[in-house]
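K.L.:
below: sequence and its predicted model.
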Amino acid sequence: MLTKGQKKAMQALNSGCNVFLSGEAGTGKSYVLTQFLREISDTKNVLVCAPTGIAAINIHGSTLHRVFQIPLGPISPTTNPLKISGPLEKADVIVIDEISMCRFDIFEFVAKSIKRAEAKAQKKSPSKTTKKQLIVAGDFFQLPPVMTQKDRLILETYWDMDIGDGFAFEAPMWENFDFASIILNEVVRQKDDVEFVTKLNQLRCGNKSGIEWINIHATPKKQKSIHLCGTNKMAEDINMRESKKLTGKSSTYCSDISGSVNPTDKPTTDKLTLKVGMQVMTLVNDSKNRYQNGSIGIITSLHDDTVDVSFAKGENVEITPHTWEIIDYKITTGNEKSKVEEVVVGTFRQLPLRIAYAITIHKSQGQTYDAANLSPYCFAPGQLYVALSRLTSIKGLHLCGQIMPQYLITSQEVLDFYASIENTGIPESEQALEKKSVKNSKRGGARVGAGRKQKYGVETCTIRIPISAKKDVLAFLASRKWD
């Protein structure tokens, strides 16, 4: 059953306009996309993509790099697509899930590829409409794209500007798509804990007033569940320490790989060493609904190719190897016309498990836990919000230390971006689109955050300036007399 907001989202998706589908954690963005893709799969050519291999597997699609043949490493503004693939040229609809994980230079390359594919198709069929529908889904208030310091330095040199957190909406071509913005706000994940939802919404937007309530209402009892950590080192140390406590024999289960499988496509390790008593997390949904992706359990016995796991409900389940398919797209020619179809380019077969005494907050994004222990130290925008919003209720949250106000970090660029867009829905007419386009053009080439009324009545905005001009701008600001 779709919520009111999800129905509005479906209406926009089915209208054919470009859509930015966003909303709080747990509002069902991926669910809406899945329903939409099911409806149009027989009538339209669709490409489904995500920035990472795991995110692509979760939506049964392919990675952006594979579909758009994106070069590895930082991409300069002068880099253009060398070749447009047949599937991209024929695609009617392009879906990008988890858009918050997509770095701005990668989105810029994708945008150039789409526009070039439209132009190529138009040249071949001048009388036909060749515009492609682009749908991007995700929440920019969650974790920003992963970026090394080396990548940051290269990108700032290429683009001659402070790139901030490198979100996709900072790409110059983002504005060219005139997205209808649909912001879902009916939370499904924590639907039975209304006050928890209210506090999460405050934290999502950088309002620290919800921190005290979380500190007070989290359970003092340590949970027999996963430990969420801000850093890889802490998660690795906990997993190693707890694993060493287990006595008895261990068994190692090896993956079976065929075709083209990249390291980032693998949901778990090639060699999985397990012991009886070990805490693990499932990585897929069970067809019989005995466990879901992210369920926590304890191994009760080991077999040659399978293991038995006991879950919180008390049910002992035999876990068998799972085959993940790595997807790409190809064109097939039928009786009527050519069609874009999925093709399996590789498979990864392994037990759908991960040792799960601890996991980083980054790796927990997209999952749901009934209970978890949290070390609240966070250092990245959206990190604390992602960790807390994994829980279905405050009753299942144990804090391994007090949440300090400085742990809540919210990107000003994201605040400005959401303030600059509206829950627009479907554009009413071409005239409405034209007015929106004029409004965007007045901002200039670089993205400028819309003014935001603060509680003191001060208008603020975020403006990207070239690094080469930063010294002159700072000198100008210092020379001004401010009231």
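P.N.:
Received it, and whenever you're ready, just let me know what you need. Numbering: from 1, shown residues only.
K.L.:
all contacts plus neighbour counts: C-alpha atoms, from now on.
P.N.:
Will do.
K.L.:
what about I403, distance to L477?
P.N.:
Per C-alpha to C-alpha, to the nearest Å, I403 is found 36 Å from L477.
K.L.:
neighbour-wise, which of the two wins?
P.N.:
Higher neighbour count among I403 and L477: I403, with 19 against 10, using other C-alpha atoms under 10 Å.
K.L.:
my guess is the more buried one is in a strand, correct?
P.N.:
No. I403 is assigned coil when assessed by DSSP: H, G, I helix; E, B strand; the rest coil, not a strand.
K.L.:
quick one: the strands in the stretch 351-483 of the chain?
P.N.:
For the stretch 351-483 of the chain, applying DSSP state E, counting those that start in this stretch gives strands covering 353-355, 358-360, 372-374, 397-399, 452-453, 459-460.
K.L.:
of all these, which lies closest to I257?
P.N.:
strand 353-355 (16.4 Å; C-alpha to C-alpha).
K.L.:
what sits up against the closest one?
P.N.:
Residues from elsewhere that reach strand 353-355 (C-alpha atoms under 8 Å, 6 or more residues apart in numbering): N239, T268, T269, L272, L274, M278, Q279, V280, M281, T282, L283.
K.L.:
picking up where we left off before, format the strands of the stretch 351-483 of the chain as JSON lines; extra columns: mean neighbour count and distance to Q412.
P.N.:
JSON lines is the format used below for those (neighbours: other C-alpha atoms under 10 Å; distance: least, C-alpha to C-alpha, whole Å):
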{"stretch": "strand 353-355", "mean neighbour count": "24", "distance to Q412": "35"}
{"stretch": "strand 358-360", "mean neighbour count": "23", "distance to Q412": "24"}
{"stretch": "strand 372-374", "mean neighbour count": "25", "distance to Q412": "25"}
{"stretch": "strand 397-399", "mean neighbour count": "23", "distance to Q412": "27"}
{"stretch": "strand 452-453", "mean neighbour count": "14", "distance to Q412": "11"}
{"stretch": "strand 459-460", "mean neighbour count": "12", "distance to Q412": "10"}
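K.L.:
how about those strands in TSV, adding distance to E325?
P.N.:
Below are the strands of the stretch 351-483 of the chain laid out as TSV (distance: least, C-alpha to C-alpha, whole Å):
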stretch	distance to E325
strand 353-355	16
strand 358-360	24
strand 372-374	30
strand 397-399	34
strand 452-453	45
strand 459-460	47
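K.L.:
take the one below as the second:
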Amino acid sequence: MVVFAPTYDCVEFVNEYLCSLIPGKEKLYLSADSMCKDEMSSEENAQIYTTEFLSTVSCSGLPSHRLKLKENVPVMLIRNIDQARGLCNGTRLQVVRMGTHVLSCKVLSGKNTGDVVFIPRMTLDPSNSTLPIKFQMRQFPLMISFAMTINKSQGQTLSHVGLYLPKPVFSHGQLYVALSRVKSRSDIKILIKSESGGLSSSTSNVVYKEVFMAKMMTSLARAMGLMVAQPAATVTTVLYYSDLLPRSVDFDRYRNTDMGKYGNGYGETPFSKKLDTIKWGNA
């Protein structure tokens, strides 16, 4: 089972909590952070961007400065190491043994499931181009993966999913991505928190009309034969009802409704159509 959350802060909270529940001795791995050589030529940079400051920088594509691991904890690779062996960005692993410089892990996903691999410390560069300086981190390219962001889950089909929403989703299509990772309604559990901190049965959805209106016009133009040829690099986008998600989803309203399976071959989901006209089946 995997837990989805809208933001990285929520993911970290879930991962730390669930890791604390697993028995066993916890081992802390600290990263070694330093500026790149071309940045160290400036004395001003050396005084401002100290090692202590660099350790506080958190951005996409970098592991945590303080990586806490236990045996049997699931982790996820955040770098491509060996594509032939399936060790790619997003591969899920399980920690088997913890050394000082190398971790022994078992592959949990992909065609090499069950293989035992060794993950070393690596020198990692942040991919965020908005940072004022260039620096590098030496750390294991891993993050605990009890939970992951909704955006990271795109393209995956899972047997059981928990959706944790302490705050609403923030981008178009994000709620649809989370709900459609499983094949049936019974395989997903949702925890929603209201602004006051209590439990809730409804959440807000983000819908940009301009997105699906553009898709609709493109689809109509193709149907009318107005768009015959297009560049080879262009990806054809077809408008489904799943793009027309409601602005608010009330889960209590359909708790006892036979929703059937997610996806009927036409890109539709239980929340694809208007809330007052949801019907299931291939019709």
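P.N.:
Perfect, I can see it now. All of these numbers come straight from a predicted model, not from anything done at the bench.
K.L.:
among the strands of the stretch 351-483 of the first structure, which is nearest N215 of the first structure?
P.N.:
Nearest of those (C-alpha to C-alpha): strand 397-399, 7.6 Å.
K.L.:
so what does the closest one touch, helix or strand wise?
P.N.:
If contacts are counted by 3 or more C-alpha pairs under 8 Å, 6 or more residues apart in numbering; DSSP states H and E, strand 397-399 of the first structure sits against strand 372-374.
K.L.:
what's around the residue nearest to R181 of the second structure when sequence neighbours are not counted, how many residues?
P.N.:
Once flanking residues are discounted, R181 of the second structure sits nearest to T157: 4.9 Å by C-alpha to C-alpha, 6 or more residues apart in numbering. Look at T157 of the second structure: counted by other C-alpha under 10 Å, it has 12 neighbours.
K.L.:
wait, T157 of the second structure sits on S184?
P.N.:
No. Applying C-alpha atoms under 8 Å, one finds T157 of the second structure not in contact with S184, separated by 11.1 Å.
K.L.:
where do the contact lists of these two overlap?
P.N.:
Counting by C-alpha under 8 Å, 6+ apart, T157 of the second structure and S184 have no shared contacts at all.
K.L.:
what does A387 of the first structure align to in the second structure?
P.N.:
Aligning on TM-score structural alignment places A387 of the first structure opposite A178 in the second structure.
K.L.:
all helices for the stretch 101-250 of the first structure, in order.
P.N.:
With DSSP state H, counting those that start in this stretch, the ranges of helices along the stretch 101-250 of the first structure come out as 104-124, 149-159, 194-204, 210-217, 232-244.
K.L.:
oh sorry, the question was meant for the stretch 51-200 of the second structure
P.N.:
Going by DSSP H, counting those that start in this stretch, the stretch 51-200 of the second structure shows helices at 51-54, 174-179.
K.L.:
with mean neighbour count and distance to G114 of the second structure added, can I get those in a markdown table?
P.N.:
Formatted as a markdown table, these follow (neighbours: other C-alpha under 10 Å; distance: least, C-alpha to C-alpha, whole Å):
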| stretch | mean neighbour count | distance to G114 of the second structure |
| --- | --- | --- |
| helix 51-54 | 13 | 36 |
| helix 174-179 | 21 | 27 |
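K.L.:
kindly reformat those as CSV containing distance to G99 of the second structure.
P.N.:
Putting the helices of the stretch 51-200 of the second structure into CSV (distance: least, C-alpha to C-alpha, whole Å) gives the following:
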stretch, distance to G99 of the second structure
helix 51-54, 24
helix 174-179, 35
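K.L.:
between the strands of the stretch 351-483 of the first structure, which gets nearest to E156 of the first structure?
P.N.:
Among those, the nearest to E156 of the first structure by C-alpha to C-alpha is strand 459-460 (24.0 Å).
K.L.:
where in the second structure does the closest one fall?
P.N.:
The aligned range for strand 459-460 of the first structure is empty, by TM-score structural alignment.
K.L.:
I'd like the distance between whichever residue in the second structure pairs up with D308 of the first structure and D115 of the second structure.
P.N.:
The alignment partner of D308 of the first structure in the second structure, by TM-score structural alignment, is S104. In this view, S104 of the second structure and D115 of the second structure are 10 Å apart by C-alpha to C-alpha.
K.L.:
so which of these two has more stuff around it?
P.N.:
Applying other C-alpha under 10 Å to S104 of the second structure and D115 shows that S104 carries more neighbours, namely 17 against 14.
K.L.:
P120 is in contact with the more buried one, correct?
P.N.:
No. The pair S104 of the second structure / P120 is not scored as a contact, 9.0 Å apart, by C-alpha under 8 Å.
K.L.:
just to revisit the earlier point, mind listing what the match of D308 of the first structure touches?
P.N.:
Contacts of S104 of the second structure by C-alpha under 8 Å, 6+ apart are V95, V96, R97, M98, V116, V117, F118, I119.
K.L.:
same thing but at 10 Å, please
P.N.:
Residues near S104 of the second structure by C-alpha atoms under 10 Å, 6 or more residues apart in numbering: E71, L93, Q94, V95, V96, R97, M98, V116, V117, F118, I119, P120.
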